[in-house]
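[1] everything below, folded, please.
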Amino acid sequence: MPELPEVEALREFLDEHLAGRVVERVLPLAVSVLKTYDPPLTALEGGRAGPVARHGKFLAMGVGELYLVTHLARAGWLRWQETLPDRPPRPGKGPLALRLALEGGGGFDLTEAGTQKRLAVYVVRDPQEVPGIARLGPDPLADDFRRDDLAALLAGERRQIKGMLRDQGVLAGIGNAYSDEILHRAKVSPFKPAASFDEEQVTHLYEAMHDTLRTAVERARGLAAGELKAEKKSGLRVHGRDGEPCPVCGDTIRSVSFADSSLQYCPTCQTGGKPLADRRLSRLLK
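    Take a look at the predicted model:
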């Protein structure tokens, strides 16, 4: 799933390639993709593209007086093409969900792999009309998000820190992969109760969050849209690396599985050398 660093890189890429261009046509190709009906997609046609904004994991592309907003979800992606095929695509064939074509050639496709169709597109007059944007918490890389702001979010929070970091209503843009990376850098167990952080631990978590996300944004900056997935994977130190040695201490990275996801961590760096209980595996062994 694209998270804050990849979506920020896509924003910069689209800002460079879309600004000032006129939208010729927008073709929805998957029934599930469009979440709004007024204004219609056709209202974007003939509009001139303006700045592109990021709201957490959402992209909001200004077109005339409107915004084309998308959330790529778990398996969605944006594929830029300097030259689009002459023949219009056929709906319902393959992963293609939406195509935006620009006057003079080029544009992009929104695609989604797999059978669970969660990629979402909205046409709105204000990005805050999108429910997922309206409920977002603060952006962890915003200039006005400080260490004390994180402390206030942690105070009184009953959940484990892993779940809190992933909650878009608490912090915007952090997902499964970067929450693992942040907690590894901060040397914190993903199961640690959020409200139990002392002052020093809050500081370490804030610095780890800031450094992890900033480093990932800088790595992704300037890359073409098609290169971002590989860059994200290559830069991860623990997420998706179950069974590999920890790059910090050499211990074996372990995994905890859930119904539809998993987390990775280093026992030596994060849990005092103790493996965390894998609830799904425990149930199977009963």
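
[2] CA atoms for contacts and neighbours, from now on please.
    Will do.

[3] how about the strands in the stretch 1-150 of the chain?
    23-28, 49-55, 58-63, 66-71, 76-81, 96-102, 107-112, 120-124 (DSSP state E, counting those that start in this stretch).

[4] mind checking which of those is nearest residue 39?
    Set against residue 39 and scored by C-alpha to C-alpha, the strands of the stretch 1-150 of the chain come closest in strand 120-124, at 6.2 Å.

[5] which residues sit against the closest one?
    32-41, 66-73, 130 (C-alpha atoms under 8 Å, 6 or more residues apart in numbering).

[6] residues near residue 58, how many?
    By the criterion of other C-alpha atoms under 10 Å, residue 58 has 27 neighbours.

[7] now do the contacts for the closest residue to residue 96 other than its chain neighbours.
    Leaving aside its chain neighbours, residue 96 sits nearest to residue 111 (4.4 Å; criterion: C-alpha to C-alpha, 6 or more residues apart in numbering). Contact analysis of residue 111 by C-alpha under 8 Å, 6+ apart lists 76-79, 95-98.

[8] second input sequence below; structure requested for side-by-side comparison:
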Amino acid sequence: MPELPEVEALAGFLRTHATGAVVGRVDVAALSAVKTFDPPVTALSGREVTGAARFGKHLGLDCSGLWLITHLSLGGWMRWIDKPAATPPKPGKGPLALRVHFFTPQALTPAFDLTEAGTKKRLAVWVVHDPVNVPAIARLGPDASAVTEPEFAQILAGSTARIKNAMVDQSLLAGIGNAYSDEILHTAKLSPFATSARLTAEQTSDLYAVMRSVLTDAVERSAGQDAARLKGEKRSGLRVHGRTGLPCPVCGDVVREVSFAERSFQYCATCQTGGKPLADRRMSKLLK
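    Model prediction:
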């Protein structure tokens, strides 16, 4: 799933390539992805693109005061096309959810696609006058890239959740998902199962510093990247997430995994849990 660094880079890409262009035709290939009907998607046509922004893990395109907001979810992505096909796509065919055509000041006619891989279609699109009209955006907590250390400490002190769950709870802290929470906790040498409110003041301060460092590094690596290369850039910078069974780059121990119904996270027992493997309910059931 695209998280804060990747969505920030996509917003930057759109600011560079789409600002000043006029929206042409909007093709909806997956009706289920569109979550609003008033204003309709067709209301975007003819409007000038005046900017793009990130709201947590949501991507927004400002079309002269009317916003196209998308949440790419687990399998979604944005793809820029310099020369899109002239004929509209057939609804329900392939991974395409939405295509937005543009007319640029340079007399070019590019487009961008919102696509989603996999069978579980969760990519969502809204057309709204104000981003806060999107319920998930209205519920967002402070952005992880802007939250102050005292605010961060207060958020953790008020949560009884495990630190892994607290860091991906968008109502507490916006922008961090499964991958970067794994990376942050590994760098901070904290167990994903540690209780947020029980962290010491020193642990909280260290975690805040690590969070800002990991995110800043990822944003800097992602900035200016072509949209097509962002996924590879993200993977290249990960040390534990998605690396189950591989050696930890810090200590050499094997990277372990805890799995749930629809997701999993990775960690290093030596670096984070004093050498003790965390309970994996999936494996426990298999062993019974």
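
[9] out of the strands of the stretch 1-150 of structure 1, which is the most enclosed?
    strand 58-63 (a mean of 25; mean count of other C-alpha atoms under 10 Å).

[10] mean deviation (superposed) between that strand and structure 2, please.
    Here strand 58-63 of structure 1, set against structure 2 after superposition, deviates by a mean of 0.8 Å using mean C-alpha distance after the TM-score superposition for structure 1.

[11] what residues does that strand touch?
    With C-alpha under 8 Å, 6+ apart, strand 58-63 of structure 1 has contacts from 7, 11, 23, 44, 47-54, 67-72, 127, 133.

[12] how about the contacts made by the nearest residue to residue 189 of structure 2 once chain neighbours are set aside?
    Leaving aside its chain neighbours, residue 189 of structure 2 sits nearest to residue 272 (4.5 Å; criterion: C-alpha to C-alpha, 6+ apart). For residue 272 of structure 2, the contacting residues are 185-186, 189-191, by C-alpha under 8 Å, 6+ apart.

[13] could these go into CSV alongside neighbour count, distance to residue 108 of structure 2 and secondary structure?
    What follows is those, written out as CSV (neighbours: other C-alpha atoms under 10 Å; distance: C-alpha to C-alpha, whole Å; DSSP: H, G, I helix; E, B strand; the rest coil):
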residue, neighbour count, distance to residue 108 of structure 2, secondary structure
185, 23, 45, helix
186, 25, 46, helix
189, 21, 50, coil
190, 23, 50, coil
191, 22, 51, coil
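
[14] now compare these and name the two farthest from each other.
    Largest separation among the contacts of residue 272 of structure 2 by C-alpha to C-alpha: 186 and 191, giving 7.9 Å.

[15] sorry, back to before: residue in structure 2 paired with the residue nearest to residue 96 of structure 1?
    Under the alignment (TM-score structural alignment), residue 111 of structure 1 pairs with residue 115 in structure 2.

[16] for the stretch 101-250 of structure 1, which segments count as helices?
    Remark: helices assigned in the stretch 101-250 of structure 1 by DSSP state H, counting those that start in this stretch are 131-134, 147-154, 161-166, 176-186, 199-220, 228-235.

[17] whereabouts in structure 2 does the shortest one align?
    To tie it back to what came earlier, the one meant is helix 131-134 of structure 1. Residue span in structure 2 matched to helix 131-134 of structure 1, by TM-score structural alignment: 135-138.

[18] what of the third one?
    Helix 161-166 of structure 1 falls opposite residues 163-168 of structure 2 when the two are matched by TM-score structural alignment.

[19] quick check: the matching stretch compared with structure 1, mean distance?
    Looks like 0.4 Å for stretch 163-168 of structure 2 (mean C-alpha distance after the TM-score superposition for structure 1).

[20] for whichever residue in structure 1 pairs up with residue 189 of structure 2, give its distance to residue 118 of structure 1.
    Structural alignment (TM-score structural alignment) places residue 189 of structure 2 against residue 187 in structure 1. Distance from residue 187 of structure 1 to residue 118 of structure 1, counting by C-alpha to C-alpha, to the nearest Å: 33 Å.

[21] now swap in residue 240 of structure 1 and tell me
    22 Å.

[22] with residue 73 of structure 1 instead?
    Counting by C-alpha to C-alpha - residue 73 of structure 1 and residue 118 of structure 1 are separated by 6 Å.

[23] got it, and residue 168 of structure 1?
    Counting by C-alpha to C-alpha, the separation of residue 168 of structure 1 from residue 118 of structure 1 is 16 Å.

[24] the more surrounded of these two?
    More crowded of residue 168 of structure 1 and residue 118, by other C-alpha under 10 Å: residue 168, with 20 against 16.

[25] verify the stated contact: the more buried one with residue 136.
    Yes - using C-alpha atoms under 8 Å, residue 168 of structure 1 makes contact with residue 136 at a distance of 5.5 Å.

[26] overlap in contacts, the two.
    In contact with both residue 168 of structure 1 and residue 136: residue 56, using C-alpha under 8 Å, 6+ apart.

[27] ok, now which ones touch residue 90 of structure 1?
    Residue 90 of structure 1 neighbours (C-alpha under 8 Å, 6+ apart): residue 29.

[28] to which residue of structure 2 is it aligned?
    In structure 2, residue 90 of structure 1 lands on residue 90 (TM-score structural alignment).

[29] state the distance from its match to residue 176 of structure 2.
    35 Å.

[30] same thing with residue 32 of structure 2?
    26 Å.

[31] same drill for these two, tell me which one is more crowded.
    residue 176 (25 against 14).

[32] is the more buried one in contact with residue 167, as I believe?
    Yes - applying C-alpha under 8 Å as the test, residue 176 of structure 2 and residue 167 come out as touching, 6.6 Å apart.

[33] so what sits against both of those two?
    By C-alpha under 8 Å, 6+ apart, no residue touches both residue 176 of structure 2 and residue 167.
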